[in-house]
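[1] I would like to see how this sequence folds:
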Amino acid sequence: MSSKQPRKQRLARFTAPYHRRHREMSSPIDKGLRERQLSRGFVYPRSMPVKKGDRVMIVRGEGKSKSATAVSLVDRKARKVYVEGFTYFKSDGTELQRPIDASNLVIINPDWSDIRRRKILNRINDSVEWTEEVVSEFEAAEDEYEAETVEPSEPKVEESSDEEEETIVDASEPKTEDIDYSKMSVSELKELLKEKKLPVSGKKADLIERLQGDSK
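    Modelled structure (predicted):
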């Protein structure tokens, strides 16, 4: 893209061929994983195009987290990536996946099931022979690294003790039946509806009626 004019840059970006879009949608591979595999005699590239099935970590922007998640869809046309668990709610309560740029991701556990992707390693290593043992070693090493460095996405369930624990009820917290929804603003009512996973469309009276019906 040699032109300095923004209109020509936008035109070149949105009319780029598929192979260029594929190359531009690349994410860096985690540095620790590259060092781990280098000690085993395999050289990883610094980055490579994101693929469905990769385990990635969001390191920039909204949704930044230390837990890994799988790539569910790669939209080359829109240059966006969709990962599992990164969603948002529409005004009617519908849950949709939120798109994210590939530059905001770090590949923590690549998927080497695609033969074309294995050629990336063949170019920088001395002719890797992809036997079943090599593939299993790759997957085991990457799974082990992910388990060591990445926090679990789901909270651990603590085992309940045999002794019954006494629960202290806070009398200052109002019960659901005692809440006066008419004194709340529309935005506050919609937040409550989102927490209850109920539709948030309609007028204030409709929102109050929906909350009162759910509390019964």
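[2] contacts, neighbours, all on C-alpha from now
    Noted.
[3] mind listing the helices for the protein?
    Assigned by DSSP state H, the helices in the chain fall at 6-14, 18-24, 31-39, 115-124, 132-149, 186-195, 204-215.
[4] what does the fourth one rub up against?
    By that I understand helix 115-124. 43-45, 112, 128 (CA atoms under 8 Å, 6 or more residues apart in numbering).
[5] about what we covered before: nearest to residue 62, of the helices of the chain?
    Nearest to residue 62 among the helices of the chain is helix 186-195 (19.1 Å), distances taken as CA to CA.
[6] that closest one to helix 204-215, inter-axis angle?
    30 degrees (axes from the mean of the first three to the mean of the last three CA atoms, to 10 degrees).
[7] structure for this one too, so we can compare:
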Amino acid sequence: MSKKPRKQRAMIYSGSIQVRRKLVCAHLSRELREKFGRRSLTVRKGDKVRILRGDFRRHEGEVTRVDRKRGVIYVEGVTVAKADGSAVQRPVHPSNVEIIELAQDKWREKILKR
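    So this is what the prediction gives:
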């Protein structure tokens, strides 16, 4: 691995979807951190998150979509008005949120038991 910023960015932008999955991670809340014994987890559709930075700071909502290609997530209620008056969801970088509630399924439970 190179430590040159240009090569690091190139790896991120040209990486496969499987590699980019690691880039869509967010910190867990203190309660979840103590419960599961880990600091971060990949964000999934259905997780409840709290936004920590930006215009929508302190907003809590459910993740409606995860865009691995762009490396962003879309949170319920985080919308901006377009010029014609219609609302459109605003993307949020996963590093600016913390997961406060997990969407559990059998695969995720298996990951958390590791």
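[8] of the contacts of helix 115-124 of structure 1 - the most surrounded one?
    When neighbours are taken as other CA atoms under 10 Å, the top entry among the contacts of helix 115-124 of structure 1 is residue 44 (20 neighbours).
[9] excluding sequence neighbours, find me the nearest residue to the spatially most central residue of structure 1.
    Geometric centre of structure 1, nearest residue: residue 83, 3.9 Å, by CA atoms, centre = their mean. Leaving out its chain neighbours, the residue that sits closest to residue 83 of structure 1 by CA to CA, 6 or more residues apart in numbering is residue 71, at 4.3 Å.
[10] for the alignment partner in structure 2 of the one you found, what are its contacts?
    By TM-score structural alignment, residue 71 of structure 1 lines up with residue 63 in structure 2. With contact set as CA under 8 Å, 6+ apart, residue 63 of structure 2 has these partners: 44-49, 73-76.
[11] 7 Å - rerun?
    Contact analysis of residue 63 of structure 2 by CA atoms under 7 Å, 6 or more residues apart in numbering lists 45-48, 73-76.
[12] same check on residue 89 of structure 1?
    Counted by CA under 7 Å, 6+ apart, residue 89 of structure 1 has contacts 95-96.
[13] what's stretch 87-99 of structure 2 aligned against in structure 1?
    Using TM-score structural alignment, stretch 87-99 of structure 2 pairs with 95-107 in structure 1.
[14] which one of the contacts of residue 63 of structure 2 sits in the busiest neighbourhood?
    When neighbours are counted by other CA under 10 Å, residue 75 leads these with 27 neighbours.
[15] now do stretch 87-102 of structure 1: distance to the chain's middle.
    12 Å (CA atoms, centre = their mean, to the nearest Å).
[16] ignore what I typed, I meant stretch 24-37 of structure 1.
    Between the centre of stretch 24-37 of structure 1 and the centre of its chain there are 17 Å (CA atoms, centre = their mean).
[17] quote the end-to-end distance of it.
    25 Å (CA to CA, to the nearest Å).
[18] so the aligned partner of residue 111 of structure 2 in structure 1 versus residue 46 of structure 1, what's the distance?
    Matched to structure 1 by TM-score structural alignment, residue 111 of structure 2 sits across from residue 120. From residue 120 of structure 1 across to residue 46 of structure 1, the span is 11 Å (CA to CA).
[19] equivalent analysis for residue 148 of structure 1, please.
    According to CA to CA, residue 148 of structure 1 and residue 46 of structure 1 sit 21 Å apart.
[20] one step back: any chance of CSV for the helices of structure 1, columns distance to residue 96 of structure 1 and mean neighbour count?
    CSV is the format used below for the helices of structure 1 (distance: least, CA to CA, whole Å; neighbours: other CA atoms under 10 Å):
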stretch, distance to residue 96 of structure 1, mean neighbour count
helix 6-14, 25, 12
helix 18-24, 24, 14
helix 31-39, 31, 14
helix 115-124, 29, 13
helix 132-149, 27, 14
helix 186-195, 14, 15
helix 204-215, 22, 15
